[in-house]
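**Student:** here's a sequence, model it:
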Amino acid sequence: MKKLLVLLTLGIALYACSQGGKQNNDNNTAVRSAANPEDYDPTRGEGKFDNVDVGEQLDVAMAQEGKVIADLKCASCHKYTDERLVGPGWAGVSEKHRPEWIMNFITNPDPMIDKDPELQAQLEICLVRMPNQNLSDEDARQILEFMRQNDGLK
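**Tutor:** Predicted structure coming up:
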């Protein structure tokens, strides 16, 4: 009897999760079809951040806060190495992308995935869209600082 109850509960949870994903994809179809890739700046991304001044020195306290947030919100899908988990690994991200791009992607992933050819290629590999974690601008800045620390900035 307990096994039946567990299986029924898992089945309901699986069904609910799969239906939620379908609803989200259907609701985003209009947004994706309206996206204009010609207006997209691949060096800055899509979002409100035009210029993020990170400075030469790492803010260690900010990086520590960023690691706490990343461990909670990001580590279930991303490793901090170059190894892929669900999403790509983070090693080298802060060297490859400008701070504006990273913060725009953290806070505004859906429009960027819809427009950025590199992100679309990653989506074909990973098969899972990065969810919007609804992180604040401050959270995104702290995660960016952690990414810089992860890439070896002292």
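**Student:** could you use CA atoms for every contact and neighbour count after this?
**Tutor:** Noted.
**Student:** mind listing what the closest residue in space to Met62 that isn't next to it in sequence touches?
**Tutor:** The shortest distance from Met62 to any residue other than its chain neighbours is 5.2 Å, reached at Gln142 (C-alpha to C-alpha, 6 or more residues apart in numbering). The contact partners of Gln142, taken as C-alpha atoms under 8 Å, 6 or more residues apart in numbering, are 62-67.
**Student:** okay, Gln142 and Ala34: tell me how far apart.
**Tutor:** 32 Å (C-alpha to C-alpha, to the nearest Å).
**Student:** let's see this one next to it:
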Amino acid sequence: MNKSFLLILSFAFVVACGKKEEAGEDFSQPTTEETTTEASDASSYDPKRGEGKYDNVELGATLDQALATKGEEAAGVKCTSCHKMTDEKLVGPGWKGVTERRTPQWIMNFITNPDPMIDKDPEVQAQLEICLVRMPNQGLSDDDARGILEYMRKNDGVK
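**Tutor:** Predicted coordinates:
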């Protein structure tokens, strides 16, 4: 495939995966006050937890196969058009080893609340410079997000 086709395909994925915007929504640049608030929030950002409602995610010592299967189904609908299960980049980074690099609460917060984390997490910002596409908020339920985390654990060899 040539690069132009891949660029068009990537754009199509972003459009297909993105949320529908409401008519009349304000898309202007943030005000100075909003930018200052974001900057101060970034200084209090916890890179091990991320930003969102998950403070502590308890994982079993062994894999929950049923939950991993549900997560695989959810990932097939919401995630695998942009992510491979290997370490190879597609539109977004590959998932191999993600549960070894990130805490469970960080993963859960990122997949359910990506926007503030993209704005504040220096490692995510560096990844964005490589991938060039912001991860859209997929509107995952808590159960789907937890299943996807278990599927990621399965992918990383947890038995």
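**Student:** and the TM-score between these chains?
**Tutor:** For this chain pair, the superposition-based TM-score is 0.81 by TM-score structural alignment, normalised by the length of structure 1; 135 aligned residues with a C-alpha RMSD of 2.3 Å.
**Student:** on that earlier part again, mark which of the contacts of Gln142 of structure 1 are buried, thanks.
**Tutor:** 62-67 (16 or more other C-alpha atoms under 10 Å).
**Student:** redo those residues as CSV? Include distance to Val52 of structure 1.
**Tutor:** Compiled in CSV, the buried ones among the contacts of Gln142 of structure 1 are given as follows (distance: C-alpha to C-alpha, whole Å):
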residue, distance to Val52 of structure 1
Met62, 15
Ala63, 16
Gln64, 19
Glu65, 18
Gly66, 16
Lys67, 19
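**Student:** what would those look like in CSV with secondary structure and distance to Gly47 of structure 1?
**Tutor:** Below are the buried ones among the contacts of Gln142 of structure 1 laid out as CSV (DSSP: H, G, I helix; E, B strand; the rest coil; distance: C-alpha to C-alpha, whole Å):
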residue, secondary structure, distance to Gly47 of structure 1
Met62, helix, 22
Ala63, helix, 22
Gln64, helix, 25
Glu65, helix, 23
Gly66, helix, 20
Lys67, helix, 23
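**Student:** buried residues, the host helix or strand of Glu33 of structure 2. List them.
**Tutor:** Counting by DSSP states H and E, the element that carries Glu33 of structure 2 is helix 32-43. Using 16+ other C-alpha under 10 Å as the test for burial, helix 32-43 of structure 2 gives Ala42.
**Student:** contact partners for the most centrally placed residue in structure 2?
**Tutor:** Nearest to the mean C-alpha position of structure 2, by C-alpha atoms, centre = their mean, lies Ile111 at 3.9 Å. By C-alpha under 8 Å, 6+ apart, Ile111 of structure 2 lies in contact with 137-138, 140, 145.
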